[in-house]
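*Asks:* I'll drop the sequence and a predicted model, then ask my questions.
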Amino acid sequence: MSEIKKVSLGSQGLIVPAVGLGCMGMTTIAGADIYGKADEAEAIATIHRSLELGGNFLDTADLYGPLLNERLVGKAIKGNREQYVIASKFGFEINDEEQLTGKINGRKSYVRKAVERSLQNLGTEYIDLYYQHRLDKSTPIEETMEVLAELVKEGKVKYVGLSEVSSDTIRKASAVHPLTAVQTEYSLFERSLEETGINDTLDELGIGLVAYSPLGRGFLSGQFKKVEDFPEHDFRRSLPKYMGEQFQKNLELLGEIENMAKLKGISSSQLAIAWTIAKGAVPIPGTKRVKYVEQNIVATNIELTKAELDQLESIIPLGTLTGDRYDAAGMQAID
C-alpha cells in the first residue's frame, strides 16, 4: 500500500487517511441514479485502486440503495476486511421489505436491528465508525447514544458518530458516550457549520469533522456549466444551489476558483479538497471512477499557504448566499 498522509479523526484513537472515499454514487437510491449511471465493476475497481494508494476509509450507509451500497462495499472488501476503515450510517427507517418508510428512527430496538442488517450486508463482524444519519427528533439523543455505547462494548461498533446535528445535540450526545466524528456537508460553497459555531464545538470536545460533498456535489469540478449538464434524472437538478439565477451566481464564483487552481497548476477539485483538509476536516469526496479517486488522493499532498487560504475565502466570504443545499423537505431533516 502506498503512503498517504494519515490523520487522527477525533480524539478517541481512530486513524484514517487525510481523504476518504464516499461510496453513495456507486449504487442507485430507491431505483434512481443520484449522480448519473453507476457500474458495479468500475465502482469495485475504484475501491480497490483507492486502497492501493492508501485510501482505505470508505463511507457508506444503509439508506443508499437502500442496502445495495453496503452490499457492494461488502463485495469489494471481501477477503481483505482488516485493510479497510468502514463507516456506515443508520436512521432513515427501512422496513423488512427493504423499503424506506419515510421516517427517521433512533429508537434502541431499531438501532439494534439496523446494525445487525448492516453487519450482514457488509460481510463483517464490526463497523469501524457508525453514524446516526439524521437526528430522530421524536427520540431523545441520549437514548440513541445509550444503545450505540452498548454496541461499542459488544464490539459490533468501534467508534460512534453523528451526521447533520447542532452543537446542542453534540453536547447532549457526548455526555452519554464520546463521539469520534460528526459528518456534515462542508465545502467552499457550504460553510454553515462555521457560521453556527459547530466547528468550535467539535474543536472544544475533540471530535473530528468529516466533510461530505467537499466538491459541492461535483460542482467544484467545473464540469457543469448549465443545468442541462447534469444527467437527466440527477438529483442535483432539484437543488436550489443549482437552479436559475443562483446557479449563474455560483458559476461566477467558481470561475475565480478555477483561475486560482490554474495558477497553481492543479484542478479546481484538488484545490477544493486541499482547502477542506487545511480547515481540519477529513473530506470524503464521492466518486465511482478510478481516475477521479487518483486525482483526489493526489490532493492530500497539496500545501496551501495562509495567503492562498485567505484568497480562496475572499472569493466566497462567510455569509455569501449560495442557495440551500437540499429542497425544503431535506432541509427540515437537518438538526
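*Replies:* Done, it's in. Numbers count the residues shown, from 1 in each chain.
*Asks:* make it CA atoms for all contacts and neighbour counts henceforth
*Replies:* Noted.
*Asks:* Now do the helices in the stretch 101-250 of the chain.
*Replies:* 108-122, 141-153, 167-174, 192-195, 198-205, 244-264 (DSSP state H, counting those that start in this stretch).
*Asks:* Tell me the buried residues in stretch 38-52?
*Replies:* 38, 43, 44, 46, 47, 48, 49, 50, 51 (16 or more other C-alpha atoms under 10 Å).
*Asks:* which of these lies closest to residue 227?
*Replies:* residue 38 (20.1 Å; C-alpha to C-alpha).
*Asks:* still on that earlier bit, I'd like the buried residues of stretch 38-52 laid out as a markdown table, including distance to residue 301.
*Replies:* Converted to a markdown table, the buried residues of stretch 38-52 look like this (distance: C-alpha to C-alpha, whole Å):
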| residue | distance to residue 301 |
| --- | --- |
| 38 | 29 |
| 43 | 24 |
| 44 | 25 |
| 46 | 20 |
| 47 | 20 |
| 48 | 20 |
| 49 | 18 |
| 50 | 15 |
| 51 | 17 |
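*Asks:* dropping in the other structure now:
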Amino acid sequence: MAHSMSNNNSRRRFLLGSAGLAATPLIAGMAGCSSDEQASAADRSASPAAGGAGGGTATAAVTLSSRRRLGELEVSSLGLGCQTMPGALYGPVSSRADMITIIRTAVDQGVTLFDTAEVYGPLESERIVGEALEAVRDQVVIATKFGFEVNPDTGERGGINSRPEHIKQSVDGMLQRLRTDHIDLLYQHRVDPSVPIEDVAGAVKELITAGKVRHWGLSEPGLQTIRRAHAVQPLTAIQNQYNLLARDPEKQVLPLCEELGIGFVPWAPLSYGFTTGAINPYTRFTQGDFRTGVPQFSRENMTSNMAVVQLLQDWGVRKGVTPAQLSLAWLQAQKPWIVPIPSATRTLHLLENIGAEEVTFAGDELQEFTTALNAITIAGERLPAQVLAGTGVEAPMP
C-alpha cells in the first residue's frame, strides 16, 4: 500500500457520504442511540444509501486490487472477519441469507481472506462461511481457529483444549462445516496452559502433511510461545487485537513478527465499532452485547476516548474519508505485512471498509497523525478481565 495521502478526490470512487459523516461535529453524534451490531448510529454514514439491514447500495464501489503476504500466504490487503455474522457477539443480525450475500459481495469486490472460528456462533459462523464460499473455494483463503471444547451437536462451549487428538477432531468438523478439503490458515485460538506448544505445533504439522491444513498461526500468544511454535512448524500469521485504542502489539509482537517473517492480522481493527464514529457515551447496547463488559466502553472511559474519534473526524474532513477508512488505512500503513479483518453485517459497511484501499498517507502525514494519537491517553482495558487473562499466555515446557 502506497503511503502517500492524496487530496485528489477523483481517486476515491467510493465515499458513501463520507465527507458528510466526517464533517458532522462531534457533539452532533452524542444523541442517545442503541447498537445492535458493529456500528449503528446513522448506519456509520450520512448517505441515503444506508438503507436495508443487509443492503444499501453504493455506486462504483472500490474493488481491492492490492495484495499482501502473511508469511508465504498471499491475501487481499483487507480481509473480512465473520465473527459477528451468527448474531451472537453484538446482537441479532438481519438474516443468515444476508450474511451469505455479504460474503459473496466481498468476493466480488476483491476480498480473498475470510476469517472465522469454531467458537463463533459456536459453529454457525463456519457454516455460513462454508456455504457462501463453496462455489469459489479455489479463489479464496479461509482462516479458522481451534482451541476450545465445543459440542458438535449442541454447539455448547466448554474450556480450553489444545490436546493433539482434540485438534485433529476439531479440524475434521471444521472441514465439514466449511465444505472444503483443506483449511488455508489454521490458528490456535488461545494458548492452552496445560499443553506444550511443541505438541500443538507437531499436531498441526501432521495435519499439513496430510493436506488438511496449509498454513498455521497463533492468536494472542506469549512471545516465547511464538518462538517455540515457529521452531517446530513455521508460523504464517499472528492474530492479535490491534487498533487505535489497543496498540500493545507495537511494543514486542510486531518486532518479533518482523524478525521471524510472520504476518500479522489485527482483529477488532475498528475497536468494536468505536473508531467508526458511530458509538459514543450515550450509546445503549442491546442485551448480551459483548461490549457491555469491555472496560473501554464504560460511559466514563468512552467520554475520555472520544478524543480519538474527534481526531479521526478532523482528519476525515481534511481528507474526505470516513473514520473507519482512516482507521484501517492507519493500521495498514504500519507494516506491509499487516492485514486487518474488520467485520461487517451490512453491505454498506463492507463496501465502506474496502474503500480504505484508496486512503493513502503522503509525506509526513502518517507521523503527524500518529503523533496526535500518541498524545491521547486511552482509558480502560481492551477486554474484560477474565478474557484479558487468557492473552499473552506462555505454553508450558515439554
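*Replies:* Happy to help now that I have it. Because the structure is a prediction, the values reported are computed rather than measured.
*Asks:* mind checking which of the helices of the stretch 101-250 of the first structure is nearest residue 219 of the first structure?
*Replies:* helix 244-264 (8.4 Å).
*Asks:* how big is the offset of the closest one relative to the second structure?
*Replies:* Averaged over the aligned pairs, helix 244-264 of the first structure sits 1.3 Å from the second structure after superposition, using mean C-alpha distance after the TM-score superposition for the first structure.
*Asks:* Specify, as a residue range, where that helix falls in the second structure.
*Replies:* The alignment of helix 244-264 of the first structure onto the second structure (TM-score structural alignment) spans residues 299-319.
*Asks:* Now for residue 367 of the second structure, how many residues are close by?
*Replies:* 12 (other C-alpha atoms under 10 Å).
*Asks:* do you know how far whatever residue of the first structure lines up with it is from residue 83 of the first structure?
*Replies:* In the first structure, residue 367 of the second structure lines up with residue 310, judged by TM-score structural alignment. Residue 310 of the first structure sits at a distance of 37 Å from residue 83 of the first structure (criterion: C-alpha to C-alpha, to the nearest Å).
*Asks:* likewise residue 285 of the first structure?
*Replies:* In terms of C-alpha to C-alpha, residue 285 of the first structure sits 20 Å off from residue 83 of the first structure.
*Asks:* So which of the two has more stuff around it?
*Replies:* residue 285 (25 against 13).
*Asks:* residues contacting that one?
*Replies:* Taking C-alpha atoms under 8 Å, 6 or more residues apart in numbering, we find residue 285 of the first structure in contact with 19, 20, 21, 22, 212, 213, 214, 215, 296.
*Asks:* with those in mind, which one is nearest to residue 120 of the first structure?
*Replies:* Nearest to residue 120 of the first structure among the contacts of residue 285 of the first structure, with distances taken as C-alpha to C-alpha, is residue 22, at 20.2 Å.
*Asks:* What residues does that closest one make contact with?
*Replies:* Contacts of residue 22 of the first structure (C-alpha under 8 Å, 6+ apart): 58, 59, 60, 212, 284, 285, 286, 287.
*Asks:* So which bits of stretch 199-207 of the second structure are buried?
*Replies:* 199, 200, 201, 203, 204, 205, 207.
*Asks:* quick one: residue 196 of the second structure from residue 253 of the second structure, how far?
*Replies:* Residue 196 of the second structure is 20 Å from residue 253 of the second structure, by C-alpha to C-alpha.
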